[in-house]
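In: this is a predicted model, with the sequence first.
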Amino acid sequence: MKVLVADDEPVNRRLLEILLSKWGYEVTVATDGEEAWRHLQSPSHPRIAILDWMMPGMDGIEVCRRIREDKSRGPVYLLLLTAKQATEDANGRYESVADDYLPKPYSAHELKARLRAARRILELETQLLEANDAIQSETTRDTLTGLWNHSSILEILHREIHRARRHGTSLTVLMADINDLKQINHQHGHLVGDAIMREVARRMRSSIRAYDSLGRYSGGQFVIVSPDCDRSGAVSQAQRIQSAVSQETFRTFKGDFSVTVSMGITVGCSSHQAHELISAADAALTEAKKAGPNQIELAFK
């Protein structure tokens, strides 16, 4: 684990560097607060920072304060070192910005124990963040395809409608349906159908723009929310998706399958509501499926 040591006293700095290296830490040193702050802004910044409280220019408490105000970085455990006679003052000031403080002079045993506690706290914080991410993923993502789930794609649609109203831009909704999926499920089993849906999702995801949103709406139906996209752009997008899906056969444990998608498109304006756009795209999709597989229908609203 990376540890930053910031101390303007060369002897103290070198002693800490020797101890930490001996204990297996990867040590970065700074001679003052400004240099420490630069190290902590790095994308691969140290997870633990040992900061002398009294340093010229930017002191240790100011470095701590800046770290706490910067919400863009991962957690950093901040340990302040302070002269023994200043302990009382430091104890009143460090609590709002630092995680712990250690009065000088300190023993190597005590420092090692504090660092061990810091590592354990960081490990718990990492586990908590991972658990939160997992919960967030479970509530917003479709478990089969990894795409946005039904409620999430509708929430995204609502947000994009409001954005389109503010900026006076167009908003396109495309709805896609895997042709003959029910027949595949009936003849070859749902495991094959699930494998095909996952691969369709992957191919569709690779063919849309970075700022488009793709979600599984229901069964083999998918919704793409495409901001700043007019009718001609929407048709080109739909053709690109169909090509991505159909250009190669789908290989499964039950054999190879040729798969296509039908698509319905609607282009909204600032007066449209989410349910109107979904309904129009769904109606266009129905007409596309009536015309045969791998067709595109544009709704005129």
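Out: That came through fine.

In: going forward, measure contacts between C-alpha atoms and count neighbours the same way
Out: Noted.

In: before we move on, what SS does the closest residue in space to residue 147 that isn't next to it in sequence have?
Out: In this structure, residue 147 finds its nearest non-sequential neighbour in residue 215, 5.1 Å apart by Cα to Cα, 6 or more residues apart in numbering. Recorded secondary structure, residue 215: strand (DSSP: H, G, I helix; E, B strand; the rest coil).

In: wait, residue 215 touches residue 151, no?
Out: No. Applying Cα atoms under 8 Å as the test, residue 215 and residue 151 come out as separate, 9.1 Å apart.

In: what about those two, which has more around it?
Out: Set side by side, residue 215 and residue 151 show more neighbours around residue 215, with 27 against 16, by other Cα atoms under 10 Å.

In: check contacts around the more buried one.
Out: By Cα atoms under 8 Å, 6 or more residues apart in numbering, the contact list for residue 215 reads 142, 147-150, 152-153, 222-224.

In: mind checking which of those are in strands?
Out: Within the contacts of residue 215, residues falling in strands by DSSP state E are 222-224.

In: in addition, the following structure is provided for comparison:
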Amino acid sequence: MHSRHVLLVEDNAAVQRTLQRMLEEDGYRAICAASKQEMLRILANEEPETLLACLLDYCLPDAPEGEALPELIARQIPTIVLTARNDLATREQVLLQPVVDYIPKENPSAYEYTLRMLHRIEHNPGTRVLVVDDSSAIRGYLGQLLQRQLYEVVEASNGETALNQLVNDPGIRLVLTDHDMPGMNGVRLCSEIRRFRGPGEVAIIGISSSQDPSMSARFIKAGADDFLTKPFNHEEFFCRVTRNVEYVENLQALSRAAREDLLTGLPNRRHFFESVQRQPPPHALAVVDIDHFKHVNDNYGHDIGDQALRWVGSLLSETFGHEHVARFGGEEFVIQLSADLPLAQTLEAFRLRVASAVLPTSRGDLQLTVSIGAAIGPQEVNILLKQADEQLYRAKQAGRNRVSLQ
């Protein structure tokens, strides 16, 4: 897991307290300094890789013209510059250096935006951005800007190469494409991308130096999410990239919420039904219930109960495959099995695995058992689940910690 230690360099005591409180409320650990000298003392005792980032006040008592910034850049510490100076010369001087961002303090939402950028520093590593341009110099320039915010950059010199990369790499979350390229232009590339990658999978920003006033509309109508006119300033570039990456992430989060159980991360009831009903019969379904789960909650607490649910969910996922299990609610889980499997032996092996395992908790070791009811046949999913439920009831009536099949 990456570090959540943030170096906060700010000489204004009120501002430092406010930022420190906000950071700590958000789960970060703030390491504070009020001058360049204090900052250097901290850095002498702190390995750069132990810091997630630095929030740096540009004007410090012993470094009034940003003299602290080169020290951070030399150590390759991702740095967000905050300053009360918002003149154009200072802004340009800062943004010429490889900082993550430049945030004027005069903005009422400056601190909230700062936290937002810290979140990006955490999540951008591994987030891939595809830069498409026939000019290697432009690709390099855009790549350098993206790497300031720790994105992983991949490049393509033409539309055909870009399409191949998108087909082979479903992890690409953003495409930046120039319009004027030999062969396939940027607008056509957008149309081709949208044939197989929707807005919830990848965002597209079109780029052009054309003075044609319809260029942005042409990109948007072809499937792009945004447009930049060359030349653009660094801040506009960063803002548009951040907004579009977050848009894709938010759509993906909504999609996950619609199909996943929030506690265990397993598929939920709705997703499970949709998955099973897409497959031809016969089906084999099993209902798994944790025995005496109320006793766990009453004697260990609901936090340990939640831990137990996650643990059983992980065992199910490891044994049967993530897409073949679901949490239906409470302490009840469902498994979809191959109708060709020896059902009784397979489920008995899982029951024994749970019964023989120990879950370490903050309140001592916990041992659990499960009861399982199963049914197999060509019937509709609802009917099979009802039959499996009836078998589960029989297993419980017979003393629990056993498997019952139709």
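Out: That came in fine, so what should we check first? What you see is a predicted model, and the numbers here were worked out from it, not measured in a lab.

In: corresponding residue for the residue nearest to residue 147 of structure 1 in structure 2?
Out: Using TM-score structural alignment, the equivalent of residue 215 of structure 1 in structure 2 is residue 326.

In: mind checking how far residue 33 of structure 2 is from residue 93 of structure 2?
Out: Per Cα to Cα, to the nearest Å, residue 33 of structure 2 is found 23 Å from residue 93 of structure 2.

In: neighbour-wise, which of the two wins?
Out: Comparing residue 33 of structure 2 with residue 93 by other Cα under 10 Å, the one with more neighbours is residue 33, at 19 against 10.

In: touching, that one and residue 9? I think so.
Out: Yes. Using Cα under 8 Å, residue 33 of structure 2 makes contact with residue 9 at a distance of 4.7 Å.

In: just want the most central residue of structure 1.
Out: Nearest to the geometric centre of structure 1 sits residue 133, at 8.5 Å (Cα atoms, centre = their mean).

In: and that one, that one's in a helix?
Out: Yes. Using three-state DSSP, the secondary structure at residue 133 of structure 1 is a helix.

In: if I look at the aligned partner of it in structure 2, how far off is residue 202 of structure 2?
Out: Here residue 133 of structure 1 is matched to residue 252 in structure 2, going by TM-score structural alignment. Using Cα to Cα, residue 252 of structure 2 is found at 10 Å from residue 202 of structure 2.

In: just the helices from the stretch 201-350 of structure 2, written as ranges.
Out: Using DSSP state H, counting those that start in this stretch, the helices found in the stretch 201-350 of structure 2 span residues 215-221, 234-259, 269-277, 293-300, 302-320, 343-356.

In: those helices: which one's closest to residue 193 of structure 2?
Out: Evaluated over these, closeness to residue 193 of structure 2 peaks at helix 215-221, with 12.2 Å, by Cα to Cα.

In: the closest one vs structure 1, average offset?
Out: By mean Cα distance after the TM-score superposition for structure 1, the fitted helix 215-221 of structure 2 averages 5.4 Å away from its aligned residues in structure 1.

In: mind giving me the packing neighbours of that helix?
Out: helix 186-193, strand 203-208, strand 226-229 (3 or more Cα pairs under 8 Å, 6 or more residues apart in numbering; DSSP states H and E).

In: rerun that using 7 Å as the cut-off
Out: Helix 215-221 of structure 2 sits against no helix or strand, with contacts defined as 3 or more Cα pairs under 7 Å, 6 or more residues apart in numbering; DSSP states H and E.
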